[in-house]
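> okay, here's the prediction I keep looking at, along with the sequence it came from:
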Amino acid sequence: MRHALSLAALLALPGTQATAQTPGEPWPDGAANRPEVTPAFAAQTRAPAQVTNPAPALSMVSDGLDSPWAIEVLPDDAGYLVTERGGDLHHISRDGRVSAPFTGVPEVVAERQGGLLDLALAPDFSDSRVIYLTFAAPTGGGQSATAAVSATLSPDMTRLDDVTEIFRQTPPDATPGHFGSRVVPLPDGTLVITTGDRMRHAARAQDRATSYGAVIRVGPDGSPPPDNPFLEVAGALPELYSHGHRNLQGAAVDPATGRLWTLEHGPAGGDELNLIVPGGNYGWPVASYGVNYNGSEIGDGRADHAPDFTAPRYYWDPVIAPGGMVFYDGAMFPDWQGDILAAGLIAQAVVRLDLDGDVVAGEERLAEGVGRVRDIAIDDDGSILFVTDEGGASRLMRLSR
């Protein structure tokens, strides 16, 4: 079920459009929401546009998915796992065949931004077959909470066994949005889980007694590690790792350094790429490079994070609406080694960030206009897989040489 897309076919896809860009100038995204803001340092936003030539080839692996949220590559050419926000987990073979939904998946609140969300393989998956899932969990009274479970994938890839909850956001809330929800294994054997501020309660992102707008760090069994930064802080949740975030929907570990980076949605302007420091406070909703959707200021209008908060390493204004992210470490595109590939929902592209240490040296939009890109993975051959979030017409796509 793999179909190559010509340029003409790509341009025929809903919402597809070509955007002119000039290498060396920033990508032409349109007018900023806060044009008066001075970045904290020269490379913090609007990096020079880069253009890969020849452009990667775009092909379709599978179509007919329904609002997919996450993709993972299985080892040994066993295909892919994909979550759908409505509550289904599927196996997709390398030739694009989509399995029936797995059984044993936890009950989810599939409302607005809620549902079955992220997916990650345990580092020892080849032996243990353990995976991790995040989702909007029902908590009663019309409320829900970001939750994470571990589970064992059956050998025939039809069901989940041994489903065990390892995290639940506190307190629950009735607003069906800003769940965050990436789950990432760290090199030390622990896990991080990202959460959002649940939209109506932005101030809770500054409250260390809640897991709103936070990076959470737990062991595989859900217990807080003994070196967590807030473990001995009175009133703070022991699983808290960083806070002051808005809606963290991207997270990945740089394989070269072992450091955790995240992507979070800003309001109108102010999407952020952050390098996570244990115990860091990232400023939301006190400091932001964006404004409210009605144009009013966030808080007292403060953009500068210093000296109270950790500033993002990069931000977008206007936004790309980031989804998942990966660090590229494949063989197919050697010039991209160490670069970040980020999903862009509003950008409708795979956004490549040329990373030079902690600095974004350039930005490129790949497959621009393909649709709302929700998550990204690197296949074994180094090609880039991504899912689009277009309701029942969503697709699993590939970029390759």
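Done, it's in.

> every contact and neighbour count from this point should use C-alpha atoms.
OK.

> quick one: the helices in the chain?
Using DSSP state H, the helices of the chain run over residues 7-12, 125-128.

> how about the longest one, which residues are buried there?
Residues of helix 7-12 classed as buried under the neighbour-count rule (16 or more other Cα atoms under 10 Å) are 10-11.

> what does stretch 167-180 contact?
111-114, 136, 139, 142-149, 194-200, 210-213, 222, 246-249 (Cα atoms under 8 Å, 6 or more residues apart in numbering).

> burial of the nearest residue to Ala4 once chain neighbours are set aside, as a residue count?
Spatial nearest neighbour of Ala4, excluding adjacent residues (Cα to Cα, 6 or more residues apart in numbering): Ser59 at 4.3 Å. Using other Cα atoms under 10 Å, Ser59 has 18 other residues around it.

> can you put the helices of the chain in a markdown table and add distance to Phe41?
Shown next, in a markdown table, are these (distance: least, Cα to Cα, whole Å):
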| stretch | distance to Phe41 |
| --- | --- |
| helix 7-12 | 37 |
| helix 125-128 | 41 |
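
> put this next to the previous one:
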Amino acid sequence: MRSSASTARFALLLAGTLLGGAAMAQDTNSQGERLPHVDGNAPATGTQASTGTPVETEAANVPSQEPAFANQTRAPQPAAQPEIRRETVAEGLPNGWAMEFLPDNRILFGAKGGQMMILPAVGQEGEPIEVSGVPEVASAGQGGLLDIALGPNFAEDGMIYYTFAEPRGGEGNGTSLGRAKLIMADAGARLENAEVIFQQMPTYDGDKHFGSRIVFDRDGMLFLGVGERSDTPIRDQAQDLGSGLGKVFRLNADGSVPQDNPFVGRDGAQAAIWSYGHRNIQSATLGPDGRVWTIEHGARGGDELNRPEAGKNYGWPVITYGEDYSGKPIGQGITAQEGMEQPIYYWDPVIGPSGMAIYAGDEFPEWRDAILAGGLVTQGLVVLRMDQEGRVASEERVPLDARIRDVKVGPDGAVYAMTEVRNGGGSTILRLTKAD
């Protein structure tokens, strides 16, 4: 594995001031137009529109499509929005896909190309530590090393879980779930007893829509969201219970199937399936109510927020908001059908979701229990505040002028956003705090 740790540079934070920060490289928007970045010391101010005005002002791709209920899309902005300061805490990283805070506040970082490393804790100097023993990944297109999660008993057993686009010989590839013991020492780090404990099947020879995100619930059950591999007609298998494409799976921590899963014992169904009819899940987290939340990519419009429930069908590609990339309707162009679930929220045009967290900290009391999602297309942080019924009450956006691949709430209550520049341009980790 090519070492990239030596290329990373780390800024030291003292008394809220960034030392050694530098302007970031330029990125492109979804149309390939150049977008300048702001210097790492600059504040990133939330959009300041009056309450009741939606943050999204662009025309929908399919303006004739109507939401099924109030605030299912284009929810109003909240009256009060915090002004936000951003600081660069790590730069010069390879293109990342996921990060996790370790118990000692260091950051476990995973790169799309198959690298894994341990970064110093924020506020500490040091070089990243390369982690050896990472499996080979299929990194073409949207493939690579994908999500990383600490096991529910990490402090005792050191187990981590990861998803990756697994090369499967001449047959193609697929999203696979691995686990290993993370051994950390001053001289280096390694994955010990790495094993694949679950494979998305069928294998497919493609390079798109692998998903994926990992979430452990309070009972230690593992939820895994994956994509439907994009192409027509294979994407139709999102509706097929005999296929593992376009699904949320629920597993025991060892990769076995819980016997109370909704399709256990059903002829022809994959017993690991929890919910189906999903497109490409690239955001997932555990809510304050202990339930799993996901956001999946739509096509031209149709990014959607869901709270997947056991045995339910979320519609793709039979129902969806938005349209195909060709500009034609997807399927019959319908947005509702009996027996299929409506998204809790959707975006048209898309935000390009990736990375997701529920805010729990003291830095932003106005965001308590809010959903924080990274925007690849909107190039910033999307904040959804929820009402008592579990629906979206407001949406605000924090512009960061960069594609945001992952979002985490740090042990200090700050929000950490991982940026990416396409085509190997690298990643930066930003720390967001209140400007005052």
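All right, it came through fine. All values reported here derive from a predicted model rather than from experimental measurement.

> circling back to that earlier point, out of the contacts of stretch 167-180 of structure 1, which end up buried?
113-114, 136, 143-149, 194-199, 210-213, 222, 246-249.

> closest to Val51 of structure 1 out of the helices of structure 1?
Across these, Val51 of structure 1 has its closest neighbour in helix 7-12 (16.5 Å, Cα to Cα).

> just the contacts of stretch 167-180 of structure 1: which are in strands?
Among the contacts of stretch 167-180 of structure 1, DSSP state E puts 136, 139, 143-149, 194, 248-249 in strands.

> which among the residues you listed gets closest to Gln17 of structure 1?
The shortest gap between Gln17 of structure 1 and any of those belongs to Gln249, at 25.1 Å (Cα to Cα).

> that closest one maps to what in structure 2?
Aligned against structure 2 by TM-score structural alignment, Gln249 of structure 1 finds its counterpart in Gln282.

> wait, which of the helices of structure 1 is closest to Asn281 of structure 1?
Among the helices of structure 1, helix 125-128 comes nearest to Asn281 of structure 1, with 33.0 Å by Cα to Cα.

> what's the mean distance for the closest one versus structure 2?
Here helix 125-128 of structure 1, set against structure 2 after superposition, deviates by a mean of 0.9 Å using mean Cα distance after the TM-score superposition for structure 1.

> where in structure 2 does that helix fall?
Mapping helix 125-128 of structure 1 onto structure 2 (TM-score structural alignment) gives residues 154-157.

> residues making contact with the matching stretch?
With contacts defined as Cα under 8 Å, 6+ apart, stretch 154-157 of structure 2 is touched by 103, 160, 181.

> so which of those residues are in strands?
Taking DSSP E as the definition of strands, those contribute 160, 181.

> between the contacts of stretch 154-157 of structure 2, which is nearest Glu125 of structure 2?
Once Cα to Cα is applied, the member of the contacts of stretch 154-157 of structure 2 that ends up nearest Glu125 of structure 2 is Pro103, at 17.6 Å.

> aligned partner of the closest one in structure 1?
Matched to structure 1 by TM-score structural alignment, Pro103 of structure 2 sits across from Pro75.

> need the contact list for Tyr346 of structure 2.
Counting by Cα under 8 Å, 6+ apart, Tyr346 of structure 2 makes contact with 72-73, 302-305, 321.

> the residues you listed in strands, which ones?
Counting by DSSP E, the contacts of Tyr346 of structure 2 contribute 303-305 to strands.

> quick one, what contacts the residue sitting nearest the centre point of structure 2?
Nearest to the mean C-alpha position of structure 2, counting by Cα atoms, centre = their mean, stands Gly355 at 2.5 Å. Taking Cα under 8 Å, 6+ apart, we find Gly355 of structure 2 in contact with 98, 282-284, 373-374, 404-408.

> okay if I get these as CSV plus distance to Asp362 of structure 2?
Output for the contacts of Gly355 of structure 2, formatted as CSV (distance: Cα to Cα, whole Å):
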residue, distance to Asp362 of structure 2
Ala98, 24
Gln282, 27
Ser283, 23
Ala284, 22
Ala373, 19
Gly374, 20
Ile404, 23
Arg405, 24
Asp406, 21
Val407, 17
Lys408, 14
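
> looking at those residues, spot the one nearest Pro365 of structure 2.
For the contacts of Gly355 of structure 2, the minimum distance to Pro365 of structure 2 (Cα to Cα) is 16.1 Å, reached by Lys408.

> the closest one maps to what in structure 1?
So Lys408 of structure 2 corresponds to Ala377, using TM-score structural alignment.

> contacts only, for its match.
71-73, 325-326, 384-386.

> repeat that for Asp329 of structure 1.
Applying Cα under 8 Å, 6+ apart to Asp329 of structure 1 gives the contacts 336-338, 382.

> what distance do you get for the counterpart of Glu228 of structure 2 in structure 1 to Arg365 of structure 1?
When structure 1 is aligned by TM-score structural alignment, Glu228 of structure 2 is paired with Asp197. Asp197 of structure 1 sits 28 Å away from Arg365 of structure 1, going by Cα to Cα, to the nearest Å.

> same thing with Gly64 of structure 1?
Taken as Cα to Cα, the span from Gly64 of structure 1 to Arg365 of structure 1 is 24 Å.

> got it, and Trp336 of structure 1?
Trp336 of structure 1 sits at a distance of 13 Å from Arg365 of structure 1 (criterion: Cα to Cα).
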